[in-house]
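Peer 1: just coords:
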């Protein structure tokens, strides 16, 4: 065992994971969400290793161990997309560990990433989206600060198709109200400009005029959206808001913020938007990701055709 690996063994896995987290943040530019997911995956791996071989260190990682861990995950019902992410997390980690001298060789070199198998996402019909926006607006009519915020969350997610993490990360200065556009910092620290419409503008004005001032504290900083205690809104709270809003729409699927993002993309394409424009709005790195939504619209056309055509 080299001196570096011996130090690693004494310090334990946690210190190594903290170094890896720093590498992901500073050198790979990974988002907090991605880093949290990767570290959770690796803790799961090391817990599996500890159960299998008590007292084992980093150098006990091997291809059979990694395959056994993934097999146990699959047997427990873990989705293929999650397995694919966990495989990527391990491969990124072991390659980094080898470069740092913490591993003699990379045990994940021949580890295959399971194909995630894309499925059609649940989306709202246009009339259901309208009903959801109306429900959020109705709840905000009494001027309650949290209700005004919740209306803005739902309106802005649907109007722009941005990710919930991107919405919660917005500062007041990221909003150009005169041009009705947002400056959004997306995955990989890539910045893009996203427009929004008049209804979202109205919700934003009500929030900034009446809602936000009532919740602002010394801890608010420049955050656009605030929680009940005046701190920057957590994405988990925003997800709860969306689910609660959807529960007020009869017949609507129980979708969260990502469902609103899917709905926005689908409705843009159904309205005639160019695929590359939608790619830019959503912040997709490749057009292939955006093309998923063309499958959704075709599926809808097929459903309508089967229902309406006499010889379907």
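Peer 2: Nice, I can see it. Everything numeric here is computed off the predicted structure, so don't read it as measured data.
Peer 1: going by C-alpha atoms from here, please, whenever you check contacts or count neighbours.
Peer 2: OK.
Peer 1: surely residue 223 touches residue 174?
Peer 2: No. Residue 223 lies out of contact with residue 174 (CA atoms under 8 Å); the separation is 9.6 Å.
Peer 1: neighbour count winner among the two?
Peer 2: Taking neighbours as other CA atoms under 10 Å, residue 223 and residue 174 compare with residue 223 leading, 20 against 17.
Peer 1: ok, so what distance separates the more buried one from residue 183?
Peer 2: Using CA to CA, to the nearest Å, residue 223 is found at 13 Å from residue 183.
Peer 1: my read: residue 268 touches residue 279, true?
Peer 2: No. Between residue 268 and residue 279 there is no contact under CA under 8 Å: 10.9 Å.
Peer 1: three-state assignment of residue 157?
Peer 2: Three-state assignment for residue 157 (DSSP: H, G, I helix; E, B strand; the rest coil): helix.
Peer 1: ok, it - contacts?
Peer 2: Residues near residue 157 by CA atoms under 8 Å, 6 or more residues apart in numbering: 163, 164, 167, 257, 260, 261.
Peer 1: among those, which one has the most neighbours?
Peer 2: residue 260 (27 neighbours).
Peer 1: for the nearest residue to residue 290 once chain neighbours are set aside, grab the count of nearby residues.
Peer 2: In this structure, residue 290 finds its nearest non-sequential neighbour in residue 279, 5.7 Å apart by CA to CA, 6 or more residues apart in numbering. Counted by other CA under 10 Å, the residues lying close to residue 279 total 18.
Peer 1: if I've got this straight, residue 202 is in a strand?
Peer 2: No. Per three-state DSSP, residue 202 lies outside any strand segment and is helix.
Peer 1: mind checking which of the contacts of residue 157 are in helices?
Peer 2: Counting by DSSP state H, these place 164, 167, 257, 260, 261 in helices.
Peer 1: where do the helices of the stretch 201-312 of the chain begin and end?
Peer 2: Counting by DSSP state H, counting those that start in this stretch, the stretch 201-312 of the chain has helices at residues 212-215, 235-246, 257-270, 275-282, 287-290, 292-308.
Peer 1: relative orientation of the last one and helix 257-270 in degrees?
Peer 2: Right, helix 292-308. Angle, helix 292-308 to helix 257-270, by axes from the mean of the first three to the mean of the last three CA atoms, to 10 degrees: 70 degrees.
Peer 1: alongside the first one, take a look at this:
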């Protein structure tokens, strides 16, 4: 089992065998039963290892000896070490999840953390772009006079400093005749292919509001050209269908017909979005691509998740129902979606303060 960074591994190895076994079983439960992402599993395991390491230092030799006082003293120590409220809230949530699991599986005699109170995480309003800024960002790959930043992906750049010619589009396929994935009319320049790929990436992130990991995980077969929807596999293995618009359709058709065949390699598989070397586009690389275009345009610093925030905010401002936005974003709880109503209210307040004579 992977338990995270070097410090976490060292603490895990130093735990008594019964505690190590409990941590391993808990990680397996999160990954296999609850279908949590690898990132979530690592974060929860790191917190639980930290808790049990603290318990051992407090004199506990077995998991059953951990009680509410130990959990509270662990959180208090985190607070004195300067942990932020959001970090404390996450660690308390990890402790409660582990305690509930341990009680159900006989590791703890009682659910020791059930009554644990934790500071409410302060939820800052996400940074969102204006609609015109988002449009400029999405269209940036087609308008950029210079070659895309292929060095971001570790691919060799061209030896010439001359800007490549504009991408030659043959026009989008008609709505009832989508571009077949097997169509082969590749562009000659790999930089142009990367630019077509970047346009699809940005269209998907803003046009559908999908997470960057979801966008990078898409396969060619996940695109339903006829209905203009994309099948997305989200958190917890939940699948949803998300519609996309005509601009995204054009970008996808151009990429599949002219861009992807240029970058495709033996290891590409069915991946929709490819890196410069032909493998599936990595979310870390996708974040760097977005950051590069944002910086080039001088826009407020937003990440791919910021484009997701922007999409949700613009949908609500345009009159979309909160439940519909919840479904589009793949939120399991409506509470996760309601933050975007706060964004709209704050923007309304800002407009009021700027424009109303009695503000």
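Peer 2: Thanks, I have it. Just so you know, these numbers come straight off a predicted model, no measurement behind them.
Peer 1: after superposition, what's the TM-score here?
Peer 2: With the length set by TM-score structural alignment, normalised by the length of the first structure, the two chains reach a TM-score of 0.85; 302 aligned residues with a CA RMSD of 2.6 Å.
Peer 1: what do we get in the second structure for the residue nearest to residue 290 of the first structure?
Peer 2: Using TM-score structural alignment as the criterion, the counterpart of residue 279 of the first structure in the second structure is residue 326.
Peer 1: next one: residue 310 of the first structure
Peer 2: Under the alignment (TM-score structural alignment), residue 310 of the first structure pairs with residue 357 in the second structure.
Peer 1: contacting residues around residue 222 of the second structure?
Peer 2: 230, 231, 232.
Peer 1: the same query, at a cut-off of 6 Å, please.
Peer 2: 230, 231 (CA atoms under 6 Å, 6 or more residues apart in numbering).
Peer 1: list of residues touching the helix or strand containing residue 49 of the first structure?
Peer 2: When elements are assigned from DSSP states H and E, residue 49 of the first structure belongs to helix 32-52. Here helix 32-52 of the first structure makes contact (CA under 6 Å, 6+ apart) with 86, 89.
Peer 1: can you list the buried residues in that helix?
Peer 2: 34, 35, 37, 38, 39, 41, 42, 45, 46, 48, 49 (16 or more other CA atoms under 10 Å).
Peer 1: pick the one among those residues closest to residue 58 of the first structure.
Peer 2: Set against residue 58 of the first structure, the nearest of the buried residues of helix 32-52 of the first structure by CA to CA is residue 46 (8.4 Å).
Peer 1: re the thing from before, wait, which of the helices of the stretch 201-312 of the first structure is closest to residue 195 of the first structure?
Peer 2: Of all the helices of the stretch 201-312 of the first structure, helix 275-282 sits nearest to residue 195 of the first structure, with 8.3 Å by CA to CA.
Peer 1: next, the mean deviation of that closest one compared to the second structure.
Peer 2: Compared with the second structure after fitting, helix 275-282 of the first structure has a mean deviation of 1.5 Å; criterion: mean CA distance after the TM-score superposition for the first structure.
Peer 1: report all helices and strands that that helix contacts.
Peer 2: Of the remaining helices and strands, none touches helix 275-282 of the first structure by 3 or more CA pairs under 6 Å, 6 or more residues apart in numbering; DSSP states H and E.
Peer 1: residue 217 of the first structure corresponds to which position in the second structure?
Peer 2: In the second structure, residue 217 of the first structure lands on residue 265 (TM-score structural alignment).
Peer 1: how near is the nearest residue to that match once chain neighbours are set aside to residue 266 of the second structure?
Peer 2: Nearest non-adjacent residue to residue 265 of the second structure, counting by CA to CA, 6+ apart: residue 278, 4.9 Å away. From residue 278 of the second structure across to residue 266 of the second structure, the span is 8 Å (CA to CA).
Peer 1: which parts of stretch 296-307 of the second structure are buried?
Peer 2: Going by 16+ other CA under 10 Å, stretch 296-307 of the second structure has these buried residues: 299, 302, 303, 304, 305, 306, 307.
Peer 1: quick check, nearest of those to residue 18 of the second structure?
Peer 2: For those, the nearest to residue 18 of the second structure is residue 305 (39.6 Å; CA to CA).
Peer 1: need the counterpart of that closest one in the first structure.
Peer 2: Per TM-score structural alignment, residue 305 of the second structure is aligned with residue 258.
Peer 1: quick check: the closest residue to its match other than its chain neighbours vs residue 190 of the first structure, distance?
Peer 2: Nearest residue to residue 258 of the first structure, sequence neighbours excluded (CA to CA, 6+ apart): residue 163, at 6.8 Å. According to CA to CA, residue 163 of the first structure stands 13 Å off from residue 190 of the first structure.
Peer 1: before we move on, what about residue 242 of the first structure?
Peer 2: Distance from residue 242 of the first structure to residue 190 of the first structure, by CA to CA: 26 Å.
Peer 1: residue 80 of the first structure too?
Peer 2: 27 Å.
Peer 1: of the two, which one has the most company?
Peer 2: residue 80 (17 against 11).
Peer 1: was I right about the more buried one contacting residue 116?
Peer 2: Yes. Using CA atoms under 6 Å as the test, residue 80 of the first structure is close enough to residue 116 to be in contact (4.9 Å).
Peer 1: what do these two both touch?
Peer 2: Common neighbours of residue 80 of the first structure and residue 116 (CA under 6 Å, 6+ apart) do not exist.
Peer 1: quick one on the thing from earlier: can you pull the contacts of the match of residue 310 of the first structure?
Peer 2: Taking CA under 6 Å, 6+ apart as the contact definition, residue 357 of the second structure lies against nothing.
Peer 1: try residue 336 of the second structure
Peer 2: Counting by CA under 6 Å, 6+ apart, there are no residues that residue 336 of the second structure touches.
Peer 1: can you tell me what it aligns to in the first structure?
Peer 2: Per TM-score structural alignment, residue 336 of the second structure is aligned with residue 289.
Peer 1: look up how far residue 83 of the first structure lies from its match.
Peer 2: Going from residue 289 of the first structure to residue 83 of the first structure by CA to CA gives 19 Å.
Peer 1: neighbours of residue 58 of the first structure, just the number please.
Peer 2: When neighbours are defined as other CA under 10 Å, residue 58 of the first structure has 18 of them.
Peer 1: I'd guessed residue 203 of the second structure sits against residue 246; true?
Peer 2: No. Contact criterion CA under 6 Å: residue 203 of the second structure and residue 246 do not qualify, at 10.2 Å.
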